[in-house]
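Student: 3D, please:
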Amino acid sequence: MDDVVVNNRSLKGLQSHLHSLNGERDIILFKINGLNQQLGEVNNNINKTEKMLRLMKRNNVIVSEHAILRFIERVQPLPPSEVAARILTPSLKNMVLTLGNGTYPVDDFLVKVRDNIVVTVIKRNK
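Tutor: You can find the predicted model right below:
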């Protein structure tokens, strides 16, 4: 009779443990589902942002912050708000949109352009 009592206790203990484990699994699956939804939203936002960036770069020439700092350091100490206008001459925009990546002369300095972004400014040797 004692064996039957022990087996009943073991059976109830195992059933209780199984129920607890199933509950833990359900909680984890619920969290995974929520994280998958968040991941989907983030991936959609990444795709939208990349598309907007491609469109912007296709039709415009952009001056990077690095290029602005190099201009101030190497060419002329101007307020940062004025530097982009000094770099992006109509001639430079035309060359970049026509020819693409490269190093282009602008006044007394050179600019390096990659994917329609002015990435740095180099002082010309005179």
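Student: C-alpha only now, for contacts and for neighbours.
Tutor: Will do.
Student: if I pick residue 103, what's in contact with it?
Tutor: 110-113 (Cα atoms under 8 Å, 6 or more residues apart in numbering).
Student: so where do the helices sit in this protein?
Tutor: Here the chain has its helices, by DSSP state H, at 2-59, 65-74, 80-87, 90-99.
Student: count of neighbours near residue 39?
Tutor: Neighbour count for residue 39, taken as other Cα atoms under 10 Å: 12.
Student: show me what contacts it?
Tutor: Residue 39 neighbours (Cα under 8 Å, 6+ apart): none.
Student: and it, how far is that from residue 45?
Tutor: Distance, residue 39 to residue 45, by Cα to Cα, to the nearest Å: 10 Å.
Student: for residue 93, same thing?
Tutor: Counting by Cα to Cα, the separation of residue 93 from residue 45 is 30 Å.
Student: also residue 29?
Tutor: With Cα to Cα as the criterion, residue 29 and residue 45 are 24 Å apart.
Student: also residue 92?
Tutor: For residue 92, the distance to residue 45 (Cα to Cα) stands at 32 Å.
Student: so these two - more neighbours on which side?
Tutor: Neighbours were counted for residue 92 and for residue 45 using other Cα under 10 Å; residue 92 has more, 16 against 12.
Student: another sequence for comparison is provided below:
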Amino acid sequence: MVCPARTADEPEREMLEPDESLYQVFVDDNFHYRDESHRYLDGQFATYDEAVAHCRAIVDGDLENAFKPGATAEERFATYSLFGLDPFIKTPPERRVDPPFSAWDYAKERCGLLPRDATIPEA
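Tutor: Okay, here's the model as predicted:
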């Protein structure tokens, strides 16, 4: 599921009841860095792999939406790091993962894979 940033004309997101026994995907907004008032719970998953797949889809959606033909990998990442969504996973206490998923690291990887005049390849 790709979850692009909500625009002003879109309805509010459905509020999920947090379940700390699941892997919770929260999303921060790079445009509002360190402003937790823009953070939201975007999904809850039984497995870490499902949560990672969801996070990757969010990042891929942002990279696809911000794609500009001819942009360098550095320019693509700069756009993402300024305006993209930054999903992260809150793991159940007894199931910590090390290292945790990093949306920025994943975006850097994906930007490096992008040909200059093509869309994002499938992960």
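Student: can you calculate the TM-score here?
Tutor: In this superposition the chains share a TM-score of 0.22, using TM-score structural alignment, normalised by the length of structure 2; 44 aligned residues with a Cα RMSD of 4.4 Å.
Student: related to what we said a few turns ago, now, the contacts of residue 103 of structure 1 that are in strands?
Tutor: Those of those mapping onto strands are 110-113, per DSSP state E.
Student: for the residue positioned nearest the centre of structure 1, give me its contacts.
Tutor: What sits nearest the mean C-alpha location of structure 1, by Cα atoms, centre = their mean, is residue 46, with 7.3 Å. With Cα under 8 Å, 6+ apart as the criterion, no residue contacts residue 46 of structure 1.
Student: again, only using 10 Å
Tutor: When contacts are counted by Cα atoms under 10 Å, 6 or more residues apart in numbering, residue 46 of structure 1 touches 40, 52.
Student: distance of it from residue 39 of structure 1?
Tutor: Using Cα to Cα, residue 46 of structure 1 is found at 10 Å from residue 39 of structure 1.
Student: hmm, back to that, tabulate the ones in strands among the contacts of residue 103 of structure 1 in a markdown table, adding columns for neighbour count and distance to residue 102 of structure 1.
Tutor: Below are those laid out as a markdown table (neighbours: other Cα atoms under 10 Å; distance: Cα to Cα, whole Å):
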| residue | neighbour count | distance to residue 102 of structure 1 |
| --- | --- | --- |
| 110 | 19 | 10 |
| 111 | 24 | 8 |
| 112 | 17 | 6 |
| 113 | 22 | 5 |
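Student: closest one of the residues you listed to residue 87 of structure 1?
Tutor: residue 111 (8.1 Å; Cα to Cα).
Student: ok, for the closest one, nearest residue in space, not its chain neighbours?
Tutor: residue 121 (4.6 Å; Cα to Cα, 6 or more residues apart in numbering).
Student: next, count neighbours for that neighbour.
Tutor: The burial count for residue 121 of structure 1: 27, using other Cα under 10 Å.
Student: how about residue 31 of structure 1?
Tutor: Neighbours around residue 31 of structure 1, by other Cα under 10 Å: 12.
Student: then residue 57 of structure 1?
Tutor: Neighbourhood size, residue 57 of structure 1 [other Cα under 10 Å]: 15.
Student: just the buried positions in the biggest helix by length in structure 2, please.
Tutor: In structure 2, with assignment by DSSP H, the single longest helix is helix 48-65. Buried residues in helix 48-65 of structure 2, counted by 16 or more other Cα atoms under 10 Å: 48, 51-52, 54-64.
Student: which elements pack onto that helix?
Tutor: The contact analysis (3 or more Cα pairs under 10 Å, 6 or more residues apart in numbering; DSSP states H and E) places helix 48-65 of structure 2 against strand 23-29, strand 40-45, helix 73-83, strand 85-90, helix 103-113.
Student: turn these into CSV, including mean neighbour count.
Tutor: Putting those into CSV (neighbours: other Cα atoms under 10 Å) gives the following:
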stretch, mean neighbour count
strand 23-29, 22
strand 40-45, 20
helix 73-83, 18
strand 85-90, 24
helix 103-113, 17
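Student: cheers, nothing more for now.
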